[in-house]
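Student: Could you look at this predicted model? Sequence included:
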Amino acid sequence: MHELTIASSLIDLASDHALRNGRGRVTGMHVRLGVMCGIARSLYFCFGPATRGTPCEGARLHIEEVPLTIFCEHCAEARSPLSLSNLRCPDCGRPSRKVLSGREMELTHIELEEEAPFPALAPVGQTLQ
């Protein structure tokens, strides 16, 4: 299951971040996922069980879905196609090969339990490959 591997990577990153900041527990993670990834629902499903026995156990997963945006060379504009499977400009109908957004997979913030003078919301800025 591809999503379980992604969940495990998120948990590893967040657990390491908590340890580096002297915190014992992660209470939440914020992730940006492009709609073309198509894994938001299944990631939610496997996230809870994957956190068992880790510093992330009980953490909430917050997913921001990033819409699909393409660049239409003919119109010279960024556009949102009508479907994920048809990357055509909705105005002129021409196909586009340049996806501007919608493929992202990024851990943006980790929420840590309040135990030390560190901020509870710590920016991470790491992108999963």
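Tutor: Right, received. Where do you want to start? Numbering: from 1, shown residues only.

Student: use CA for all of it now, contacts and neighbours both
Tutor: Fine.

Student: Around residue 15, count how many other residues there are.
Tutor: By other C-alpha atoms under 10 Å, 22 other residues sit near residue 15.

Student: swap that for residue 52, please
Tutor: Around residue 52 there are 11 residues (other C-alpha under 10 Å).

Student: And the closest residue to it other than its chain neighbours, how close does it get to residue 88?
Tutor: Excluding the flanking residues, the one nearest residue 52 by C-alpha to C-alpha, 6 or more residues apart in numbering is residue 58, at 7.9 Å. Residue 58 is 42 Å from residue 88, where distance means C-alpha to C-alpha, to the nearest Å.

Student: putting a second one here so we can go through both:
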Amino acid sequence: MHEVSITQEVVATIAERLGDRRVTVVRLEIGKLSGVVADAVRFCFDLVAEGTTVAGARLEIAEPPGRVLCRDCAGEYEADSLIVLCPACGSAYAEVLSGNELRIRSVEVSVPCAEPAAAPRTR
């Protein structure tokens, strides 16, 4: 299951870039044609994040569908699996236009509370 190593890389990248700031939300985009199973990433995220500044963060995953262009009949269609047979002509000669994304869309971090102002000194 390569999703474990992908999830490890996502967590490591976030932790490296944000240093010791506590991460509260991680938003990923995993296209339906990326070859990555979003449910598998969800399954292993908490385990992989354990012991890092990403531990306890909420994971949100957008799963955009694939858009494909048939190179034989020039038709465009939506695909949600890696088998991209044109529904119009049956051709597999296709170009993936979108849906193969795998990226970190955004990350939210907690803001440290401001320290209370020191009480004025009296003599």
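Tutor: Structure's in. What do you need? Bear in mind the structure is a predicted one, so any value in this text is a computation, not a measurement.

Student: TM-score for the pair, please.
Tutor: Once superposed, the chains reach a TM-score of 0.78 (TM-score structural alignment, normalised by the length of structure 2), with 112 aligned residues with a C-alpha RMSD of 2.0 Å.

Student: all strands for structure 2, in order.
Tutor: Using DSSP state E, the strands of structure 2 run over residues 23-30, 58-62, 66-70, 76-79, 94-98, 102-109.

Student: Counting by contacts, list what the shortest one packs against.
Tutor: Pointing back at strand 76-79 of structure 2 there. When contacts are defined as 3 or more C-alpha pairs under 8 Å, 6 or more residues apart in numbering; DSSP states H and E, strand 76-79 of structure 2 sits against strand 66-70.

Student: which residue numbers in structure 1 go with the strand it packs on?
Tutor: Using TM-score structural alignment, strand 66-70 of structure 2 lines up with residues 68-72 of structure 1.

Student: who touches that stretch?
Tutor: 34-36, 77-81, 84, 87-89, 94-103 (C-alpha atoms under 8 Å, 6 or more residues apart in numbering).

Student: redo that, cut-off 7 Å
Tutor: If you take C-alpha atoms under 7 Å, 6 or more residues apart in numbering as the criterion, stretch 68-72 of structure 1 is touched by 35, 77-81, 89, 96, 98-102.

Student: circling back: counterpart of the residue nearest to residue 52 of structure 1 in structure 2?
Tutor: In structure 2, the residue matched to residue 58 of structure 1 (TM-score structural alignment) is residue 56.

Student: so how many other residues sit close to its match?
Tutor: Residue 56 of structure 2 has 17 neighbours, counted by other C-alpha under 10 Å.

Student: Then residue 88 of structure 2?
Tutor: Around residue 88 of structure 2 there are 12 other residues, counting by other C-alpha under 10 Å.

Student: Please name the residues that touch it.
Tutor: Applying C-alpha under 7 Å, 6+ apart, no residues contact residue 88 of structure 2.

Student: What's it aligned with over in structure 1?
Tutor: In structure 1, residue 88 of structure 2 lands on residue 91 (TM-score structural alignment).

Student: And the alignment partner in structure 1 of residue 102 of structure 2, how close does it get to residue 36 of structure 1?
Tutor: Matched by TM-score structural alignment, residue 102 of structure 2 corresponds to residue 105 in structure 1. Using C-alpha to C-alpha, one gets 10 Å for the distance from residue 105 of structure 1 to residue 36 of structure 1.
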